[in-house]
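[1] pasting the sequence and the predicted model now:
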Amino acid sequence: MTKRPNTPTLDRVHTPDDLRAMDDRSLGLVADELRAEVISAVSETGGHLGSSLGVVELSVALHAVFNTPFDKVVWDVGHQCYPHKILTARRDRIRTLRQEGGLSGFTKRSESPYDPFGAAHSSTSISAALGFTMGRDLGQPTGDAIAVIGDGSISAGMAYEAMNNAGSEGKRLFVILNDNEMSIAPPVGAMSSYLSGLYAGNTPFAALNDLAEGFESALPGPLRDGARRARQLVTGTPGTGGTLFEELGFSYIGPIDGHDMNQLLPVLRAARSRATGPVLIHCCTVKGKGYAPAEGSADKYHGVSKFDVATGAQSKAKSNAPSYTSVFGSTLCNLAEADPKIVAVTAAMPSGTGLDKMQMRFPKRVFDVGIAEQHGVTFAAGMAASGLRPFCAIYSTFLQRGYDQVVHDVALQKLPVRFAIDRAGLVGADGATHAGSFDIGYMVALPNMTVMAAADEAELARMVVTAAEYDDGPIAFRYPRGEGTGAVIDERPQAIEIGKGRLVREGHDVAILSFGAHLEECLRAADDLAARGISATVADARFAKPLDRPLIHQLARHHKALITVEQGSVGGFGAMVLHDLANQGGLDRGLAVRTMTLPDRFIDHASPSAMYEDAGLTRVDIVATALQAVGVFDRPEGIPAE
C-alpha cells in the first residue's frame, strides 16, 4: 500500500466551515497537503488525476471565500472534483473513488449537498449556475452561483448560449474560467488562440485591430460600421481593453495565476463583495500541477489506472487482445491509405477514439472539432455531401448531444456519414453518465439509417470496411470499451452483406439471437443449457436495421422460444425484432419471445461485469430466461424462483 502523506493542516478540515476559519497562510498549507492527498488517493483507485491537480488551490479558495453549500459551486464536467470532495466531508471515502459502492468520479447530487448539480458531460455549468441564480432572485433558498468551466469546455456552443443569456439578464453570477491550455487532448480552435492572446497581454489583437481598421476605412459608410461592430464583438472595443466576455455582458477579471493563493483569495473576495452582475474570472492553471510525472505527460495524466507515486508508473494489466478502439483506428488507417476520400471527425477525443493513428499518418484528413458534437456531425454531413467519405467517431454517450444533427442534417438528407460509436454498453468506473445505453434505440428509429454492432474485434474490422464501402445513406456501427475477445482479424477484412446475420451454433429447442458484444456470453449460456439437456441455437444478428428477416423467421419457425440479447436499453434491437414478428405473423404460432436489454434505470459505477450482473445480463440470466421461456422451471443455482 502507498504510504499516506503527512497532512496536519488538512486533517483539521472536515467541512468548508473549517477553511473559512483559517488565515491565508494556513489555506496555502491546506492546498499543499491537499495536492499530496489527491495524488496518494488516486494512486490507489485510478481516475482523473491531472485535471484534479490543476484545481487544488482553486478548490480551497472557492470554499474559503464562498458560503458553500448555500452558495452553489458547479464544476463543469466534474472530473476535476476530487479536491472538492476531500474538502466537503468525503475525505474518509476518497479511496473508494470510482469503486463499486464508493464515491462517483464526478459530481453527483445524491452524494452530497456540496454537489448541487451533477455533471460528467461538458459545457453545462454556466447554464445550470444561471438557473440557480434565477432561483435565488425568485425567492428560492440559495445563495450565489459559481460555475467553474475549463478552456476545453468553453469551446462548446452551449457555453456561449448560456453566457449570452446570462449577459442579457444581467444578474449577479460568477464564472471561473479554468484555463490550462489543455482539455483531454491539446485544445483546438479559435477560442484557444483567443485565450492565449489574453494571457500574452493582447498583443495579437493590437496587430489585428490595425489591419482591420485599414480594411474598414476603404468600405462605404454602412458597411464600414457593420464591419467595425463585428470586429469589436470578437476582439473587444478599441481603446477600452474590452474582451469577448465583456461584449457578452460580463465583467472580466484576469488572467490571474490559479495556483497563487495570494492572487486567488483577494480576487475572489473582491468579486464576491462588489459584483452586481455577471463576472468572469480568468484563472490560468497547469494540468497535473505539482506532480512531475503528470506535468511531463502528453495528456497530463488525464485518466490513470493505479500507479506508483514515486515513479508515476501505471499498473495497467497486460492486454491479451487489442482493444476495440485500436482495431477501429488501425483498420480505418489502412483503408485511408488506399482511399483518399476517407476522412475522420472527432470531438476532442483523437486518442480516445483511436483516430490518433490516422491523425499521425494523414494529419490533413482528421479533424478535431473540439467539444462540439453538434458541429462535428453537421460538418461530417457537409463533407459527405461534397463527395468525401467521412467517419464520425464519437462515444455513444456523447453522440446523444448531436442527435438533432444526426436526424436533420444526416438521415433526412440520406447522406453517407459513417458513425463509429465507441464505448457502447456499460463502461465501468465512469458509471451511468458515460454508459452507451441508448444509441441502438435512437439510431434504429431513423429512416435511412443502417445500424450494426460488432460481436468481436474481427467483426468490428469487417464493419469498418462495410461502412467505408457503403454510400447509400448513413451507417452506424457500435462496439464496447476495452480489449476484444482474441478473435483472429483477417489480414484483409471483407465487407459484410447489408442486413445479413450469421448462425454461430445450431440447436433446436431455443434460439438466442445476440446483437453486439454479448455474443460470447450467449455462447456460454448455450453451453450451460446443453448441460441441462436443452439444445440452443446461437446467432449473431450483426444488424438491427435492416434486420435479417429471413434469419429471424427461420429461428422463429424452428424453435420453441426466441431470446434477443443486447447491450442497450429498452426500445432497441429486441423491439425491432418483436415489431417485425408481430407484423409478419411470427407470433401467431405460440412462439415464446423474450427480449433481454438493459433495465429501465441508470446503473451506478462498478466493474463492467458487476454492472452487467446488476442489469440482469449474465450467462446465468440468459439461462434462466431460456428455461422459463421453454417451460422448464428447474432454475440455475443462484436464480430465485418467481
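    Right, received. Where do you want to start? Residues are numbered from 1 along each chain as shown.

[2] only C-alpha atoms from now on, for both contacts and neighbour counts.
    OK.

[3] pull the residues that contact stretch 7-21.
    26-27, 29-30, 33-34, 37, 60, 63-65, 68, 87-89, 91 (C-alpha atoms under 8 Å, 6 or more residues apart in numbering).

[4] let's see 6 Å
    Stretch 7-21 is contacted from outside by 30, 33, 63-64, 87-89, using C-alpha atoms under 6 Å, 6 or more residues apart in numbering.

[5] switch those over to TSV; also include secondary structure.
    Shown next, in TSV, are these (DSSP: H, G, I helix; E, B strand; the rest coil):
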residue	secondary structure
30	helix
33	helix
63	helix
64	helix
87	helix
88	helix
89	helix
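
[6] residue boundaries of the strands in the stretch 1-150 of the chain?
    Assigned by DSSP state E, counting those that start in this stretch, the stretch 1-150 of the chain shows strands spanning 72-75, 145-150.

[7] hmm, who's touching the shortest one?
    With C-alpha under 6 Å, 6+ apart as the test, strand 72-75 has contacts from 125, 145-148.

[8] just how off-centre is it within its chain?
    On the basis of C-alpha atoms, centre = their mean, to the nearest Å, strand 72-75 is displaced by 19 Å from the centre of the chain it belongs to.

[9] next: the last one.
    Computed by C-alpha atoms, centre = their mean, the chain-centroid distance of strand 145-150 equals 19 Å.

[10] this is the other structure I want to compare:
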Amino acid sequence: MPNNILDTITFPDDLRKIPQKKLPQLAKELREFIINIVATKEGHLGASLGVVELTIALHYVFNTPDDILVWDVGHQAYGHKILTGRKEIFHTNRQLGGISGFPKRAESIYDTFGVGHSSTAISAALGMAIASKLKGEKDRQHIAVVGDASIASGMAFEALNHAGVTDTNLLIILNDNAIGIDPSVGALKNYFTKVKLNGAKEADTIFEALNFNYSGPIDGHNIDLVIAELERLKNVSGPKVLHIITTKGKGLRQAEENQVVYHAPGKFDALTGNLPPKNNQLQPPKFQDVFGKTLVELASENEKIIGITPAMPTGSSLKFMMDIFPQRAFDVGIAEQHAVTFSAGMATQGFTVFCNIYSTFLQRAYDQVIHDVCLQKIPVIFCLDRAGIVGEDGATHHGIFDLAYLNCIPNLIIFVPRNETELRNIMFTAQLGLDLPIFIRYPRGRGSILDWKKPFNLINIGTAEILKEGNKILLLTLGPVCHNALKAINLLSPSQRKRVGCVDLRFLKPLDETLLHELFQKYETVITVEDGTAVGGMGSAIVSFASPHYKTTIKMLGIPDVFPEHGTVEELQSKFGISSEAIYKTIKIYL
C-alpha cells in the first residue's frame, strides 16, 4: 500500500479521484517532496512552495491537458511537473539529460508553452483561447498563472489590452506575493498592496477598467476557497482575473523569512531548512560582485554615475549601489525595453549610466538597443551579466547570442574582460567618457583572482593582448574562455607547447586589426575559441577579417547552431568543444 497520497498520483486523472478533504494533506506531502529534492539537487525553491495549493487546485478543477494551463516564467512549476507524470524522474531536474527546470513543450503535453523569461503567459494563453474559439471548442478553458512582478511588464500589459476586447474563455490567475526574484517595485505593486489592505471595490480595479471580470483577493493557501472560486469561474464567460494572495516559500520558515536567498538557495538541510555554513576559505569574487563593488567605488568619486537594472538588483549586485546611493540606482522592474531607453534618456542629460542586464534578457530589448541607443550614439555603459553558458537553467537562460546579435549593429563597442581586473579597468575607462555605447560581457560565477581590487588602469579601446607566444598554431580567444585555452596548451608536451600561441582579443568591436595582420602573417593555423554561438560570433568576425587577405587555416570553436540544454558549465563546455581537454584535442589535430 502507498505510504502517502502523493504516492498514488502519477497524472492529474489520479489527483481528481482524491476526496477534496484530503487535499490539504496532499499539499503538505507535495511541499515535503519538493523540499527534499531541491535540498540535495538544487533549483528554484520558494516560488514552487508558494503555489502548492494553487497547483493542486488547478489540476483538480480543470481537465488538463485538454484545458490549457500556462505558467509564466516557470520558476513555480515544480509541483506541476511532479503531478503531471514526472514525479519519478524529478530528481534529474536541471541535470544534463534530465528534465528541464522550466515548462518545456517537448517534455510533456501538460507543458503547453515553453517559458523561462517572464510576462509571456497572457499573450500565449490568449492566442490559444482565440484559436480554440476559431475551432469551435466552446468548453475549453485557458488559464495563465502570472505573478505580480511579471504582470507589471510591458508585454503583459499589451496582452491585457488585447484580451480585454475579446470574447474568449481566458482566466488569468494573478499570484500576488509581492516578490519576483527580488521584491516587486513600482506603482502597480503599490496598487496591489492597497487592494490587499482595503479589498477591491465594485468596478474599482484596473482589471475592471480593462474589461476583465475581476474577483478576489483571496487566500491562495486556502485550498477549498481556491477550488470553489475556480469552479465558479469555469462558468463565467469572457476574460477573467482571479487575484490570489500567497507567500513565496510557504511551508519552510527560512524560505518565508528570506525570500530572496531561498528563491534558488543551492543545497540546504531538508530537515532544518538551514543553509550549509559559509566556506571561509578565501575565494575569487563573483564577477557580479566585482561589478557591484567597483560601481560603488567609481560612484563615490563620480557623482554623475547612475545604476539601472530591470528587476535583478541582487543577481546583478547593483544592490550594493542601491544601499549606498539610493537616489542614483534604479530597479525598474521586469521591463528590459524601458530599462534601455530610460538609460539612454538619462545619458542624453549628461549622466554616466551603467545599465546592468543579464545577457539572455537583453534579447528582449533589441530594438531599443538599435533605435534608442546605437543609432543615436548615446554612450550608455551596458554590463551584460550571465554571458555565455550559464549551466543548469538551460536553454532559456544561456547568454550565448549576445556577441552575434550585437556585432552586426553599428556604433557600439564590445568588450569581454578575461578576469576581474579587466572588468574593473573597463568600467573605470568607460566612465571617463566614450563616444559610443559599450557592451561589457562577463560570465556567471567566480573569477580567478584573489587580489582583484587593484588601482585602476586605462584600457585602450580596440586593443588585444598576447598571452603566450608561439610559431605555428594560434588560439584566438575572447574573455574568460582564454583560461581553458591556456590550460589546453599546458597539456601539450614542452616541445609542442612552444609552437602554440594564445591571444585574448578582448574587443570584438572594434577588432585590433593591426595585431591581427601581424598574427595572420606569423601563424599557419588559427583556432578561434568563444563562449558564444559559432554562427555570427567572434570566429565569424575573424573569418570575415581574414578572407580577403590570407589563406590561413581557421578553425572555429564555439556553441554550434543549437539551443544548448541544461547541465553544468563544465559538462556543456566539454560537449561543445570549448573545455580545456576538448581544445587540447583540437590542437593535437592541427599539430
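    Good, I have the coordinates. From a predicted model like this one, the values you see are computed outputs, not experimental measurements.

[11] TM-score for this pair?
    Once superposed, chain against chain, the TM-score is 0.96 (TM-score structural alignment, normalised by the length of structure 2); 585 aligned residues with a C-alpha RMSD of 1.7 Å.

[12] and residue 145 of structure 2, what's its match in structure 1?
    Aligned against structure 1 by TM-score structural alignment, residue 145 of structure 2 finds its counterpart in residue 148.

[13] now swap in residue 507 of structure 2 and tell me
    So, by TM-score structural alignment, residue 507 of structure 2 is matched to residue 543.

[14] distance-wise, check residue 107 of structure 2 relative to residue 34 of structure 2.
    According to C-alpha to C-alpha, to the nearest Å, residue 107 of structure 2 stands 19 Å off from residue 34 of structure 2.

[15] swap in residue 210 of structure 2?
    37 Å.

[16] and if you look at residue 14 of structure 2?
    19 Å.

[17] those two: which is more packed in?
    Per other C-alpha atoms under 10 Å, whichever of residue 14 of structure 2 and residue 34 has more neighbours is residue 34, with 23 against 14.

[18] could you report the distance from residue 75 of structure 1 to residue 353 of structure 1?
    Counting by C-alpha to C-alpha, the gap from residue 75 of structure 1 to residue 353 of structure 1 is 25 Å.

[19] ugh, wrong one, I meant residue 408 of structure 1
    Distance, residue 408 of structure 1 to residue 353 of structure 1, by C-alpha to C-alpha: 24 Å.

[20] more neighbours, the two?
    residue 353 (25 against 12).

[21] which one in structure 2 is aligned with the more buried one?
    In structure 2, the residue matched to residue 353 of structure 1 (TM-score structural alignment) is residue 316.

[22] correct me, but that match touches residue 288?
    Yes: counting by C-alpha atoms under 6 Å, residue 316 of structure 2 does reach residue 288; the two are 5.4 Å apart.

[23] can you map out the strands along the stretch 301-450 of structure 1?
    342-346, 366-368, 389-395, 418-422, 450-453.

[24] compared with structure 2, how much does the fourth one deviate?
    Spelled out, that is strand 418-422 of structure 1. Taking mean C-alpha distance after the TM-score superposition for structure 1, the mean distance separating strand 418-422 of structure 1 from the aligned residues in structure 2 is 0.4 Å.

[25] what's the neighbour count on the match of residue 507 of structure 2?
    23.

[26] again, but for residue 180 of structure 2
    When neighbours are defined as other C-alpha under 10 Å, residue 180 of structure 2 has 24 of them.

[27] also residue 425 of structure 2?
    For residue 425 of structure 2, using other C-alpha under 10 Å, the count is 18.

[28] identify the residue of structure 1 aligned to it.
    So residue 425 of structure 2 corresponds to residue 462, using TM-score structural alignment.

[29] so who does residue 172 of structure 1 touch?
    Applying C-alpha under 6 Å, 6+ apart to residue 172 of structure 1 gives the contacts 276-278.

[30] buried subset of those, written for PyMOL?
    Only the buried entries of those go into this PyMOL selection, using 16 or more other C-alpha atoms under 10 Å:
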select buried, resi 277+278
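
[31] could you list which of the contacts of residue 172 of structure 1 belong to strands?
    residue 278 (DSSP state E).

[32] closest one of the contacts of residue 172 of structure 1 to residue 400 of structure 1?
    Using C-alpha to C-alpha, residue 278 comes nearest to residue 400 of structure 1 of the contacts of residue 172 of structure 1, at 30.2 Å.

[33] counterpart of that closest one over in structure 2?
    Per TM-score structural alignment, residue 278 of structure 1 is aligned with residue 239.
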